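*Asks:* Sequence first, then the predicted structure:
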Amino acid sequence: MRKIINDADNVVSEMMEGFTGAYSRYFRKHPEVNAILSRQKREDKVALVIGGGSGHEPMFGGFVGKGLADAAACGNIFASPDPNTIYEAAKAVDSGKGVLFVYGCYAGDNLNFDMGEEFLRDDGIRTAHVRVRDDVASAPKERMEDRRGIAGDVFVVKTAGAACDAGLSLEEVVRVTEKARDHTRTVGVATAPAQLPGVDKPIFELGEDEIEYGMGLHGERGVLRTAWQPADVLAEKMYAQIKDDTDLREGDEVCVLVNGLGSTTITELAIVYRKIKKLLDQDGIRVYDADLNNYCTSQEMGGFSVTFFQLDEELKGYYDSPCWCPYYAKGELTERACAAGEEDRCTEEAEQGDETRKDPGKDAPAAAEPERERKGALEELSAEDARRMLVYIADKIIEKKPYLTEIDSAIGDGDHGIGMAGGMKKAKEALEKMTGEKNVYAVFEAAGKAMLMSMGGASGVIFGSLYLAGAKGMEPKPVITAEDLARMEEKSLRAIQERGKAEVGDKTMVDALSPAADAMKASCGQGLLPMLKAAEAAAAQGVEDTKKYVAKFGRAKSLMERAVGYQDAGATSVWLILQGMREYVEG
């Protein structure tokens, strides 16, 4: 087979030059080694570095981006990157919170990444790794550590990227990523061999009427060579093997990836998925999301793999967290698959989504009137009061999505309204499951954690912390007073400033939150409603003041003086949240 190359020795370097040139808005090549780095370097978070041999594109370099990896260390075709490439890639993206490596479990990768980690630790950089081992055909369950990593990389990298962007510690990122790895299973089949650039024959031989079942990504021998079989027969066999290797039961939810190995068409992948979906429906297992694509390839190898990613509520939160790179995206504008019997619901949701996309300024339904257990102004907040108040605030922010989008579009990238509405939707879902909760602080923590894990970007961490940081670590209480709420907001402000480094005058949400926290501290002795009125007024003035400032953070930073005259979207959201608190308490 003739390949479209120049010199076989320069395939990887020339590929990377072309790749980073085509997507120069998003990536850059490391100046010294074959590593791809995100241009949007995010500080104050665990750095995620992925990598492996080239030839599997778009994995690994194509999965660098927002909510995904910060860097990819790329080796030669089907060969692990060397320790220096791994070391330099990680050094380039480390921000002081540690580095997590995610890669497939192969001897060469294991040795080289281990050595790269040693070099980094010698420099005082904390590291950890998670080896993907989803290939159920490559070793039995009792030797799970010997299994290869194949297309399951997609789900593990997605989860790890979301956990890193959520601001979790290195230890927590490792825990979440290992959980994702252990909930991922894959089986693959090869229908035609691949050929390395510069080599005059394929990496293995396969007859026209033969299939290699359980083939590895580099042409490693599978578990069975068999005669050609129809798609439904292969799908049934693969489904049975994956299901036998898991604890999937009726009522469980999975994400499904049918991944092409290089030359398999979407038509063929869709035919396979059609059968997989029928089998899942028969067993009562719901498809939360599905994907048909060539993400983890082996040059032009023919064949496909089927991957199941078994979800729980925690993993679902990270999976739904927004991410984007030129080859992979999840988040606000993507939809999920319909479970059996839900087609009408999905059609209705899709039509509603179409209307929103046609007219971004279209008025959303008005927020529901506050549901209250008691009439009149509240003097304290029970756990149920707090739950209902935060649901009311969520509805209010969702209603204001077009307004926040318009404000952010003036000097930002226009996604603040989308992010806030998405985060509040997740917070509302979490809160609606908390009826009967007796600890007020647990209510705030649940809402904040749901926002933090679902919103992505800086807003997710900052606005999740608005609820979460103030409540975290507090002694459980069935009722809180004005003084308690004031202490919470002061604690949240400190955490947000420590994480984001913003001060009053930087044109951020701190411009509204800081004066509001000061007002709460000064007036909490007067009672809950007077305190919240003072906080709302202080936040409103803070929003107005942002019009005078030059932005020090975010997309507006590059506008310099041109940002003067426009209010900050984050500060506006803080004001709306405090306004919602006051409205609920006042009744």
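*Replies:* All right, it came through fine. Numbers count the residues shown, from 1 in each chain.
*Asks:* CA atoms for contacts and neighbours, from now on please.
*Replies:* OK.
*Asks:* Now do the same contact list for the closest residue to Gly302 other than its chain neighbours.
*Replies:* Once flanking residues are discounted, Gly302 sits nearest to Ala192: 4.4 Å by C-alpha to C-alpha, 6 or more residues apart in numbering. Listed by C-alpha atoms under 8 Å, 6 or more residues apart in numbering, the contact set of Ala192 reads 206, 211, 301-303.
*Asks:* Where neighbours are concerned, which of those residues has the most?
*Replies:* Neighbour counts for the contacts of Ala192 (other C-alpha atoms under 10 Å) peak at Gly303, which has 26 neighbours.
*Asks:* just to revisit the earlier point, the contacts of Ala192 in strands, which ones?
*Replies:* 211, 302-303 (DSSP state E).
*Asks:* adding another structure so you can compare the two:
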Amino acid sequence: MTIKTKKLINAPDDIIPEFIEGLVGAWPDLLTVEGPTGRAVVARNGPRDGKVGIVIGGGSGHEPAFAGYVGRGLADAAAVGNVFASPSPQQILDAGRAADGGAGVVFLYGNYTGDVLNFTMAAEELAGEGTPVRHVAVTDDIASAPFARREERRGVAGDFFVFKCAGAAADLGEPLEQVEALARLANEKCRSMGVALGACSLPQTGTPNFEIGPEDMEIGMGIHGEPGMRRVPLASADAVVDILMEPILAELELHNGDSVAVLVNGLGATTQLELFVLFRRVHHILEEKGIHIHARWVGEYATSLEMAGASVTILKLDDTLTRLLDHPCRTPALTVATEPAPQASAKRSVRQVQAKKTAVKQDHTLLQTAGSITPKRFRSMMANVAAAIREKRDWLSELDGVIGDGDHGVTMDIGWTAVSAALSELEANATISETCDVIAQAFLTAVGASSGPLYASAFQSAGAAVSERLNLDGPAMAAWVKGMGDGILSRGGAKPGDKTMLDAWVPAGEAAVLAAGEGADENAVLQAATDAARAGRNETATFESRRGRSAKLGARSLGHIDPGAASAALILAAMLET
């Protein structure tokens, strides 16, 4: 029997805007919302002329991160994504524009594929508007990659220290390059390890992301509800802290006389009673080694919905980091001292944003008309894809829950729901290429996560591949399918064999091109692509993950098909069915 969890929510699709409304309503003196997406939470007295803007962000479900750290002396704005999904570039742009005081902006986020893709795209656009941008991905999680590949590590509760230090540097008037350098210094001196005792559940699914026995625990889990690096028998609090602290102490090379800051962080369902027991052992270990605790925080600072468990984060201090950590700030989740230090000026000018160039309409008289897949039929195919994704949403999320954070079906459904809405407003004579551009923008704006930029690039590439066509015949259909895979390859950095959606899209493109070369019509080309995508999807069960959140699982990812490859095969099958 499937266990269903209980949550005090209204409609799951409304949870993020309702959360933001409640947060801002509870802290009206500190927070406001700016920008057309409604997802940029901004400090009322944070952004100001001449100060470097600090923008943080990521998926929801980690409260008080990220919006809880917006306020004077810390972050100027936070971009709020869907549950466990990165904010979209447009949502990040809203936050970046709000934080811009003319001295540049620093983006800070956890090192996850979706966040890296979306923040990078937003940084490129913001820089194109004339705003200097730097971005730092936090990589404090020891368990997620060995020291030699520490640039691949995830950002977990260490976000807390990196955000605090960078926010203080900006509030003190440091220039852009120095704020970036100090954020990187805090990241370099910060290490975390975590343990999970139970799974969490997404609001849309209401089922636990993974199963764990009553006598087991997961060592080295992240903050997205995913399993840890290894499963071991449940141990005492002291034994757990010993396991977590050993690699932290070794990597930071802590010695007698060193000074540190400590964060013992609950993941959402761990009591204060337990957290202080954990801190007790951390304190004993450091005291025995002659290491001074300069500052300590115990509580919920970077959660994973209702996951049971905790993490320990240590920041090794020097004089510079100590000064930044002690600098006053006032936010909903963190107050240091009573009031932020007085500033010479709090003036904030109205920011002017350059108007976007309008797309040039295609001349239909110059387009090739051979083939039975007309623009109208293509839109019907896309509508059928949206319906198929909605029908299989929970199945896709279940696949993702085994090796990821359990939100892939939800994320794809959000994207295709946005596509359906965009297509309903599309001009009747829009070409297939123009339709693909609309789909790309709808996906990018609605989804965020890694799927947003990847499918936006895919549809842009596929549309460009058939830009000279009005209708699609066999070769054009093959070019479109291959264009989807090419777009993903150009944006994501993964390759076939990494256990991603590419393991379905690339063989689909190859099979489509081969079929078209043999004279197959558009229907037969799409059939060949669909068959190849399904075979590629099934083959991912034999691969060990090398990209995304599941890459941290190593051999534990074997035997499970990749949810991204599953949704890719589903898209092509729905197109063929139409």
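*Replies:* Received it, and whenever you're ready, just let me know what you need. Remember, predicted model here, so these are calculated numbers, not experimental data.
*Asks:* Would you pull the TM-score for this pair?
*Replies:* The TM-score (TM-score structural alignment, normalised by the length of structure 2) is 0.58; 341 aligned residues with a C-alpha RMSD of 1.3 Å.
*Asks:* Find the helix or strand that the residue lying closest to Ala471 of structure 1 once chain neighbours are set aside is a member of.
*Replies:* Counting by C-alpha to C-alpha, 6+ apart, Tyr441 is the residue found nearest to Ala471 of structure 1 once chain neighbours are left out, at 5.0 Å. Assigned by DSSP states H and E, Tyr441 of structure 1 belongs to helix 440-455.
*Asks:* what's the spacing between that helix and its chain's center?
*Replies:* Distance of helix 440-455 of structure 1 from the chain centroid (C-alpha atoms, centre = their mean, to the nearest Å) equals 16 Å.
*Asks:* what's the helix or strand for the alignment partner in structure 2 of Phe101 of structure 1?
*Replies:* Counting by TM-score structural alignment, Phe101 of structure 1 corresponds to Phe107 in structure 2. Phe107 of structure 2 is located in strand 105-110, with elements delineated by DSSP H and E.
*Asks:* try Ala383 of structure 2
*Replies:* helix 375-391.
*Asks:* do Asp247 of structure 1 as well
*Replies:* Following DSSP H and E, there is no helix or strand that holds Asp247 of structure 1.
*Asks:* Quick one: map it onto structure 2.
*Replies:* So, by TM-score structural alignment, Asp247 of structure 1 is matched to Glu253.
*Asks:* that older thread, wouldn't the residue nearest to Ala471 of structure 1 be in contact with Ala469 here?
*Replies:* No. Contact status for Tyr441 of structure 1 versus Ala469: not in contact, 10.3 Å apart, counting by C-alpha atoms under 8 Å.
*Asks:* coming back round to it: got a markdown table for the contacts of Ala192 of structure 1, with distance to Met520 of structure 1 too?
*Replies:* Output for the contacts of Ala192 of structure 1, formatted as a markdown table (distance: C-alpha to C-alpha, whole Å):
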| residue | distance to Met520 of structure 1 |
| --- | --- |
| Leu206 | 73 |
| Ile211 | 70 |
| Met301 | 64 |
| Gly302 | 65 |
| Gly303 | 63 |
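*Asks:* For the counterpart of Gly194 of structure 2 in structure 1, give its distance to Leu279 of structure 1.
*Replies:* Under the alignment (TM-score structural alignment), Gly194 of structure 2 pairs with Gly188 in structure 1. Per C-alpha to C-alpha, to the nearest Å, Gly188 of structure 1 is found 18 Å from Leu279 of structure 1.
*Asks:* okay, these two: which has more neighbours?
*Replies:* Gly188 (27 against 16).
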